[in-house]
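Asks: Quick one, fold the following:
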Amino acid sequence: MPIDHAVLEEETIELVRDLIRIESVNTGDPATIGDGEAIAARYVAERLAEAGIESEYVEPAPGRGNLVARIAGSDASAGALVVHAHLDVVPVDAADWSVPPFAAEVLDDGRHGEVLYGRGAVDMKGFAGTVVAVARALRRARVVPRRDLILAFFADEEAGGAWGADWLVENRPDLFEGATEAIGEVGGFSVPVPRTTGPRRAYLLATAEKGVGWGILRARGSAGHASRPTRDNAVARIARAVAALHDHEFPVVRTDASAGFLAAFGDLTGRDLTGDGADLEHELDRLGFVGDIVRAGLRDSATPTILSAGYKVNVIPGEAVAEIDTRILPGREGALEREVERLVGDGVSVEWRSMPPTAAPVDAPLVDVLRAAVAAEDPDGVVVPYLLPASTDHKNLSRLGIAGYGFAPLRVPDDFDVFGLFHAVDERVPLSALRFGARVTARIVRSA
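Replies: Alright, predicted model coming up:
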């Protein structure tokens, strides 16, 4: 029985709006988080149960709800595919929004047609609602996917997943038994290809993610009265270290993911993206916001974010501290840390904690499935790999040997920057994009 796409599309919109109205805000502080994630997870469980799909609800801490369901496939020898989304959202300041952030209002903005506004519209209740709608559509149409589907709805992604994917991987790996690949955030959004012939849109597929590390820099010096300056002032030492990091430019490194993007966009646009220096920067500038996305995935980074020293203006402190955020390219594990320690110099110690980068094959059969699904719904679209400079729950799943791909498909107008709406004021998504995403996701999960 064929899937009724009209029902699928409208149900997707309904489910996404319902999820946005559940205020599952993750402040990072257990005292203020509440039970929104639990309410959202139970809502998903109810909608799946209506279609006869059983699920398991897991609450590692009060209010931190996770949900996992498995749909059996026809090929028992094929590895299971995890399709995942997180149910928490970042906080909002409602005063900054032009609409109530949890009302899930649909407005015609005069440029992109009907647009759904609300926290989580793209990050990532839009995809969560899509996955639920697709699962219900498969069951109604009695479609059996080729491989087992593990539908996972996580809590706490916005704070690292300690009560979500991280906890489940550590404590309930059985829920992901047999899984070999996963799709989730961040990718699948269309971006314009500046060319008059050939493909007009590229759908960016995240095949890799930068690792994330946090360093605490400590400088020691002689404490004393500020009227008697010392040569080994801890504040000056930490300031020099921070300035050295800020001024340093890490080299361009072409990972498989970034090389795949540069090669594909070079072919699509007829531009030379083979350089490493000013020529490449110029060509990326010409790609607009797409160039900014890719630029962030070409180099390691070390960004000072917090400084602390002293307790009284006329006292020279004995210690000064700086905290830095680092983003590490696949294959550069350890190298970035050594470079940072060299740059800050003697007299400054560094304490590290980090999550390693991830990388999945850019030529896997699943990638061919994604390409075919997009081509069926958008003949002018092409799937292009890229490297995500941020972190998602793929990092947690990768510890189970699951290769992660960022692909939550949305076809949007050329001037609509989905990437720029993550955590942004007036987060929103065109309804036409959600309808497209539902059709493409249905094609992916039934044949992957």
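Asks: Please make it C-alpha for all contacts and neighbour counts, starting now.
Replies: Noted.
Asks: and residue 310, what is it in contact with?
Replies: Going by C-alpha atoms under 8 Å, 6 or more residues apart in numbering, residue 310 touches 316-317, 319-320.
Asks: Those residues, buried ones only, as a ChimeraX selection?
Replies: Entered in ChimeraX, the line below selects the buried ones among the contacts of residue 310, by 16 or more other C-alpha atoms under 10 Å:
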select :316,317,319,320
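Asks: From the contacts of residue 310, pick the one nearest residue 80.
Replies: residue 320 (50.0 Å; C-alpha to C-alpha).
Asks: so what's that closest one closest to, chain neighbours aside?
Replies: In this structure, residue 320 finds its nearest non-sequential neighbour in residue 309, 4.5 Å apart by C-alpha to C-alpha, 6 or more residues apart in numbering.
Asks: Report the contact partners of residue 90.
Replies: 25-27, 119, 158, 423.
Asks: Return the residues in contact with residue 85.
Replies: 124-125, 127-128, 152-154, 184-185.
Asks: out of those, which are inside strands?
Replies: 152-154, 184 (DSSP state E).
Asks: what's the closest of those to residue 215?
Replies: residue 154 (27.5 Å).
Asks: wait, residue 285 sits on residue 292?
Replies: Yes. If you go by C-alpha atoms under 8 Å, residue 285 and residue 292 touch, sitting 7.4 Å apart.
Asks: Setting the sequence-adjacent residues aside, check what's closest to the residue sitting nearest the centre point of the chain.
Replies: By C-alpha atoms, centre = their mean, the chain has its centre lying nearest to residue 186, at 3.9 Å. Distances taken as C-alpha to C-alpha, 6+ apart put residue 406 closest to residue 186, at 4.6 Å, once the chain neighbours are dropped.
Asks: Look up how far residue 260 lies from the residue nearest to residue 320.
Replies: Distance, residue 309 to residue 260, using C-alpha to C-alpha, to the nearest Å: 45 Å.
Asks: Is the closest residue to residue 348 other than its chain neighbours in a helix, a strand, or coil?
Replies: The spatially closest residue to residue 348, leaving aside those adjacent along the chain, is residue 219, at 4.6 Å (C-alpha to C-alpha, 6+ apart). Assigned with DSSP: H, G, I helix; E, B strand; the rest coil, residue 219 falls in the strand class.
Asks: Help me confirm that residue 219 comes into contact with residue 320.
Replies: Yes. Using C-alpha under 8 Å, residue 219 is in contact with residue 320, at 5.3 Å.
Asks: List the residues that contact residue 373.
Replies: Shown in contact with residue 373 (C-alpha under 8 Å, 6+ apart): 440-441, 443-444.
Asks: that older thread, near the residue nearest to residue 186, how many other residues are there?
Replies: Look at residue 406: counted by other C-alpha atoms under 10 Å, it has 25 neighbours.
Asks: Over to residue 376?
Replies: Using other C-alpha under 10 Å, the number of residues around residue 376 comes to 13.
Asks: and this one, so I can compare the two:
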Amino acid sequence: MHGTWGDDEVVALASELIAIDTSNTGDPTAPGTERAAAEYVAAKLSEVGYEPTYVESGAPGRGNVVVRLPGADPTRGALLVHGHLDVVPADAREWSVHPFSGEVRDGYVWGRGAVDMKGMVAMTLAVARAFKRAGVVPPRDLVFAFLADEEAGGFYGARWLVEHRPELFEGVTEAISEVGGFSVTLADDARAYLVETAEKGVMWLRLRVRGSAGHGSMLYDDNAVARLAAAVSRLDAHRFPLVLTEPVRELLTGVAEITGVPFDEGDPEAAVARLGNLSRMIGATLRDTANVTMFEAGYKANVVPSEARATVDGRMLPGRERAFEAELARLLGPEVELEWDSLPPVQTTFDGALVEGMAAAIAAEDPGARVLPYMLSAGTDAKSFQLLGIRHFGFAPLRLPPDLDFSALFHGVDERVPVDALTFGTRVLHRLLRDC
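Replies: Sure thing, here's the model as predicted:
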């Protein structure tokens, strides 16, 4: 006998999904890894009566599954609930448990993807199955999408589907997905649940400097390695201008109301510093960032190479795209050749019936808690779905222990999610989607 909410099976679903290794290296020539997880999801949906659509997005193995649950009012805009099946790689030697074990231990489900984002995929799947079993007719159409390639920008996932299979999302006006809805304990037992209403844009830059090649014992004034190293050092030392955006202002104002500590708009960095473990993530939404992540040059100790290459992960605030590009070009200088892939920022307002529904669903399970907006420093598949005019929120609800450094678990060693948080989130998601 299955529970009304679907929270009775969410832990098993999460564990089994984590045990399917869907590591995404970001290499577009590598074989896709999502197919097995997509087939698992499709089987779980078929088992309760859905007729899932399975699509491979642009390359073999890049599996996606989409189903639609008709609502009572087909004239209303549909709600998309989406999650990605791929995960970033993990080195088992660094972990306390095997990263693809899905082990349930000490009140947590452990493994790569537990928080990013197979936990939310399991919650979504549990609710979708519970609705079908119970014959639930939601107020409007619900589209459930389980997607490939988010960890490499979604070019072989959400972006491909938006460009080649937009009919799967016909009539969708709003969406919810990852990196929002999690709790933050701010004072005593006062909790706020942060809903993502904006996210920074992405620019993955490939830098190259060319110079003279030759014997390492000779003199050079155009050493490509040294010149590129100097350029990325300038970039690393640079601090982009501080910009207080509306989502960050609303978040810090709400935190001030809960804690009783005033928020000085003239010094937002001081307010962010008081957020504890969250300060690194929220602090990154006060300005653009550009971090050097890879550096490649040379092949032998006594040979000066003819070129050096580096990769930079750039993130810019909404409205800062052109200014960010100009500032990068000025910092790096004309001798650095630039190529890049980019994804746009995302931003919406913190209002409307869906936001009210989120607040009501949270309050029903955690009375007295507040719901606040925030901006994500990273990116999600919302960047692709906004091309269809879909309004997006990050809402994967989890009630977390006060001492858990949640943001550090994303792409981190010993990634894990509390069992109680998964069952809590499934109940919240059930309430929201039943009444949305």
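Asks: before we move on, the earlier item: would you check how far apart the residue mapped onto the residue nearest to residue 186 of structure 1 from structure 2 and residue 120 of structure 2 are?
Replies: Using TM-score structural alignment to pair residues, one finds that residue 406 of structure 1 aligns to residue 394 in structure 2. Using C-alpha to C-alpha, residue 394 of structure 2 is found at 11 Å from residue 120 of structure 2.
Asks: Pull up the overlap in contacts between the two.
Replies: Joint contacts of residue 394 of structure 2 and residue 120 (C-alpha under 8 Å, 6+ apart) are 177-178.
Asks: ok, the counterpart of residue 302 of structure 1 in structure 2 - how many residues close by?
Replies: Residue pairing (TM-score structural alignment): residue 302 of structure 1 is matched to residue 290 of structure 2. Using other C-alpha under 10 Å, residue 290 of structure 2 is surrounded by 22 other residues.
Asks: do residue 98 of structure 1 as well
Replies: As a burial measure, residue 98 of structure 1 scores 10 neighbours (other C-alpha under 10 Å).
Asks: Please apply the same query to the one 4 residues further on.
Replies: Under the neighbour criterion other C-alpha under 10 Å, residue 102 of structure 1 is assigned a count of 21.
Asks: What's it aligned with over in structure 2?
Replies: Using TM-score structural alignment as the criterion, residue 102 of structure 1 maps onto residue 100 of structure 2.
Asks: mind checking how far the closest residue in space to its match that isn't next to it in sequence is from residue 404 of structure 2?
Replies: Leaving out its chain neighbours, the residue that sits closest to residue 100 of structure 2 by C-alpha to C-alpha, 6+ apart is residue 19, at 4.6 Å. From residue 19 of structure 2 over to residue 404 of structure 2 the distance is 23 Å, taken as C-alpha to C-alpha.
Asks: same question, residue 314 of structure 2
Replies: Taking C-alpha to C-alpha, one finds residue 314 of structure 2 at 28 Å from residue 404 of structure 2.
Asks: Which one's more surrounded, the two?
Replies: A side-by-side neighbour count of residue 314 of structure 2 and residue 404, using other C-alpha under 10 Å, places residue 314 first with 22 against 13.
Asks: Show the contacting residues for the residue opposite that one in structure 1 once aligned.
Replies: Matched across to structure 1, residue 314 of structure 2 falls on residue 326, judged by TM-score structural alignment. Residues near residue 326 of structure 1 by C-alpha under 8 Å, 6+ apart: 212-215, 300-303.
Asks: what do you get for residue 29 of structure 2?
Replies: Residues in contact with residue 29 of structure 2 (C-alpha under 8 Å, 6+ apart): none are found.
Asks: Likewise for the one 3 residues further on?
Replies: For residue 32 of structure 2, the set of contacting residues under the criterion of C-alpha under 8 Å, 6+ apart consists of 24, 59-63.
Asks: My guess is the residue nearest to residue 320 of structure 1 contacts residue 317. True?
Replies: Yes. Using C-alpha under 8 Å, residue 309 of structure 1 is in contact with residue 317, at 6.7 Å.
Asks: what is in contact with those two at once?
Replies: residue 235.
Asks: Strands of the stretch 201-350 of structure 2, start to end?
Replies: With DSSP state E, counting those that start in this stretch as the criterion, the stretch 201-350 of structure 2 has strands at 201-210, 214-215, 289-297, 303-304, 307-316, 337-343, 346-347.
Asks: circling back: the residue nearest to residue 320 of structure 1 and residue 210 of structure 1, how far apart?
Replies: Taken as C-alpha to C-alpha, the span from residue 309 of structure 1 to residue 210 of structure 1 is 31 Å.
Asks: what's the neighbour count on the residue nearest to residue 348 of structure 1?
Replies: The burial count for residue 219 of structure 1: 25, using other C-alpha under 10 Å.
Asks: Then residue 220 of structure 2?
Replies: Residue 220 of structure 2 has 14 nearby residues by other C-alpha under 10 Å.
Asks: Without its sequence neighbours, what residue ends up closest to it?
Replies: residue 212 (7.7 Å).
Asks: Equivalent analysis for residue 391 of structure 2, please.
Replies: residue 174 (4.5 Å).
Asks: The one you found touches residue 388, doesn't it?
Replies: No. The pair residue 174 of structure 2 / residue 388 is not scored as a contact, 10.2 Å apart, by C-alpha under 8 Å.
Asks: now residue 242 of structure 2: how far from residue 326 of structure 2?
Replies: Taken as C-alpha to C-alpha, the span from residue 242 of structure 2 to residue 326 of structure 2 is 16 Å.
Asks: Hmm, I typed the wrong one, I wanted residue 28 of structure 2.
Replies: For residue 28 of structure 2, the distance to residue 326 of structure 2 - C-alpha to C-alpha - is 29 Å.
Asks: And residue 279 of structure 2, by the same measure?
Replies: For residue 279 of structure 2, the distance to residue 326 of structure 2 equals 28 Å [C-alpha to C-alpha].
Asks: Residue in structure 1 paired with residue 154 of structure 2?
Replies: Matched by TM-score structural alignment, residue 154 of structure 2 corresponds to residue 161 in structure 1.
Asks: what's the answer for residue 407 of structure 2, then?
Replies: By TM-score structural alignment, residue 407 of structure 2 lines up with residue 419.
Asks: okay, now its match: neighbour count?
Replies: 17.
Asks: quick revisit: out of the contacts of residue 90 of structure 1, who's the most crowded?
Replies: Going by other C-alpha under 10 Å, residue 119 tops those with 35 neighbours.
Asks: which residues touch that one?
Replies: 20, 89-90, 92, 101-102, 423, 426-428 are the contacts of residue 119 of structure 1 under C-alpha under 8 Å, 6+ apart.
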